[in-house]
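>>> below are the sequence and a predicted model for it; my questions follow.
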Amino acid sequence: MRIALAQIASTPDVAHNLGLIADGVARAAAAGAELVVFPEGAMCCFGVPLGPVAEPLDGPWATRVRALAADAGVTVVAGMFTPADGDRVHNTLLATGGGVEARYDKIHLFDAFGFAESRTVAPGTTPVSIAVGGVTVGLATCYDLRFPGLFQKLAGDGASVIAVPASWGDGPGKREQWDLLVRARALDSTSFVAACGQADPWTIGRDPRGAPAGIGASAVAGPLGAFVGQLDTAPDLLVVDLDLDEVAAARKTVPVLVNRRF
């Protein structure tokens, strides 16, 4: 299975960000990828009011992404914001194209490191997987990386690949934690973990003003925890071939999903 991680640097301009997605989809399709993963907040960066940005899944933003995926013949997973009850929104992953149409609302909200995502975002409740070319792909978002139970749930439900769009905030030790958590969740679930982060906004000259805007370092880790590929901090495209036989072999050698008791 060939996948691509499209590491972009989203801005507050939704139309501009759609252009970044169009470019990433085209480049991934040209490289032969079946699945292209964009970051959390691909629709719009954090640090601006999200209520006015949020759109339903039949709104113009999702409709355009859906058309891009259909035209290119690929499955796209990209972060957006959808309306929720009251004044909050959902931090939503749109998965579309290649016979896929699904949403995942972020379950674990980033109330950490002095940030309170739950003030403006309502949590999801349900783990979600999709099927891409017969391969089950689980969906998770950013802070979900700190919760191994979700990854083992997705793997136990059949996922051999888990896509993780993110907008990983910078700070002391955060890059080390990102690398560690991506690899650890792959080990926990004996799955490929494809974690696509927002590029560092400073690489495009944008000051994130304290918002969790991304550090780059998008990576794919194999089912025994080794990195298969990783990007630097700037916008870029990572294309990786996944040998899914490695998942079966890892689960036979280290059967944590069978042996777990909690």
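Okay, I see it.

>>> from now on I want contacts and neighbour counts done on CA atoms only, so please keep to that.
Noted.

>>> please enumerate the helices of the stretch 1-150 of the chain.
14-30, 60-72, 148-156 (DSSP state H, counting those that start in this stretch).

>>> may I see those helices arranged in a markdown table, with mean neighbour count and distance to A221 as well?
Below are the helices of the stretch 1-150 of the chain laid out as a markdown table (neighbours: other CA atoms under 10 Å; distance: least, CA to CA, whole Å):
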| stretch | mean neighbour count | distance to A221 |
| --- | --- | --- |
| helix 14-30 | 19 | 19 |
| helix 60-72 | 18 | 25 |
| helix 148-156 | 20 | 13 |
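
>>> any idea how far F262 is from D87?
Using CA to CA, to the nearest Å, one gets 36 Å for the distance from F262 to D87.

>>> ok, and here's another one to check against it:
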Amino acid sequence: MRIVIGQFAVARSWEDNLARCLDLVEKARARGAGMLVLPEGVLARDPQDPDHVLSTAQSETGPFMTALLHASKALAIVFCVNVPDGAGRFFNTLYCLRDGEITVRYRKLHLYDAFSMQESRLIAPGNSLPPVYDFGGVRCGFLTCYDVRFPEIARHLAVSGAEVLIVPAAWLRGPGKERHWEVMLAARALENTCYVIGAGECGSQNIGHSMVIDPLGTVIAAAGIEETALEVDIDLGRVARAKAVLPVLANRRFADPVLSGSEPR
């Protein structure tokens, strides 16, 4: 499966962002992709007004989602948007759309209350584990941004069969943050012998640096700080070879980090 990562700077207007997403959809189709992965929070953003993400949140039946559902024929589109929770905050929700349907819905578990930020002021946390979904024989698991700092969630997805981890993000700038991003993505790939696809927002607030890590922890594709469409072909043979030479999942002596049917606290 070919995956295209659409890296761009999210604007204040949801209409402008929708146009950018639809343009990336066409670029992904032209490159023969089966999946387009977009960053976190693609609905709207204003670095000068943190509450803008709350005031612009839309429901699943809103015009932003409706347009992307219509555009998802024969193409999986992965992205995160803000959905009102009905109690004054919103859920940072990851969606995968395909053939006009919502195939994956995941509310971000880990809120970024770190480095002087407090996402929990505006965002309500999810309480369900992210899914593993089969896209034409490629099993994909999903995390959102800060989730990647918590290895137990990636390990849960790996032992549930994920061969590719998809990570939409809006990774904030700061001292050493580019290094944190690369190290976390590479660690999650290497310790689970799976691909990791990190789709980052660029612009004045976030680092960009979308990248693809192979199952042995090597960066095989990477973007800089500019808007771009980055593509990679997923080779399941590469996953099988990594598991054969580095059987960490088979060799582990601890129980699964999350038992089947349990929920986060």
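Yep, it's here. From a predicted model like this one, the values you see are computed outputs, not experimental measurements.

>>> give me the TM-score for these two chains.
The pair, once superposed, lands on a TM-score of 0.91 when counted by TM-score structural alignment, normalised by the length of the first structure; 249 aligned residues with a CA RMSD of 1.4 Å.

>>> comparing F262 and D87 of the first structure, which residue is more hemmed in?
Taking neighbours as other CA atoms under 10 Å, F262 of the first structure and D87 compare with D87 leading, 12 against 4.

>>> test my guess that D232 of the first structure contacts Q198.
No. Counting by CA atoms under 8 Å, D232 of the first structure sits too far from Q198 to count as a contact (11.0 Å).

>>> ok, the two, which is more surrounded?
The neighbour count for D232 of the first structure versus Q198, taken as other CA under 10 Å, is higher for Q198 (31 against 14).

>>> now which residue in the first structure aligns to V104 of the second structure?
In the first structure, the residue matched to V104 of the second structure (TM-score structural alignment) is A102.

>>> identify the residue spatially nearest to that match, adjacent ones excluded.
Nearest non-adjacent residue to A102 of the first structure, counting by CA to CA, 6 or more residues apart in numbering: A95, 5.1 Å away.

>>> was I right about that neighbour contacting D105?
No. Contact criterion CA under 8 Å: A95 of the first structure and D105 do not qualify, at 11.3 Å.

>>> helix, strand or coil: sort out the equivalent of I225 of the second structure over in the first structure for me.
Structural alignment (TM-score structural alignment) places I225 of the second structure against T233 in the first structure. Secondary structure for T233 of the first structure, judged by DSSP: H, G, I helix; E, B strand; the rest coil, is coil.

>>> could you tell me how many residues sit around T233 of the first structure?
Neighbour count for T233 of the first structure, taken as other CA under 10 Å: 21.

>>> G141 of the second structure and C96 of the second structure, how far apart?
Counting by CA to CA - G141 of the second structure and C96 of the second structure are separated by 11 Å.

>>> likewise for M35 of the second structure?
M35 of the second structure is 9 Å from C96 of the second structure, by CA to CA.

>>> strands of the second structure, start to end?
Along the second structure, the stretches classed as strands by DSSP state E are 2-7, 35-37, 76-84, 90-98, 101-107, 132-135, 138-142, 164-169, 195-200, 211-213, 219-222, 228-233.

>>> shared neighbours of D232 and Q198 of the first structure, anything?
Common contact partners of D232 of the first structure and Q198 (CA atoms under 8 Å, 6 or more residues apart in numbering): G216, S218.

>>> residue nearest the middle of the first structure, spatially speaking?
Nearest residue to the geometric centre of the first structure (CA atoms, centre = their mean): P165, 1.5 Å.

>>> residues contacting that residue?
By CA under 8 Å, 6+ apart, the residues touching P165 of the first structure are 37-40, 77-79, 140-142, 195-197.

>>> next: Y95 of the second structure.
I77, V78, F79, C80, V81, I102, T103, V104, R105, Y106.

>>> spatially nearest residue to it (excluding sequence neighbours)?
Computed as CA to CA, 6+ apart, the closest residue to Y95 of the second structure that is not its neighbour in sequence is R105, at 4.8 Å.

>>> could you save the strands of the second structure as CSV and add columns showing distance to I153 of the second structure?
Formatted as CSV, these follow (distance: least, CA to CA, whole Å):
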stretch, distance to I153 of the second structure
strand 2-7, 22
strand 35-37, 20
strand 76-84, 18
strand 90-98, 15
strand 101-107, 13
strand 132-135, 12
strand 138-142, 9
strand 164-169, 11
strand 195-200, 13
strand 211-213, 18
strand 219-222, 21
strand 228-233, 24
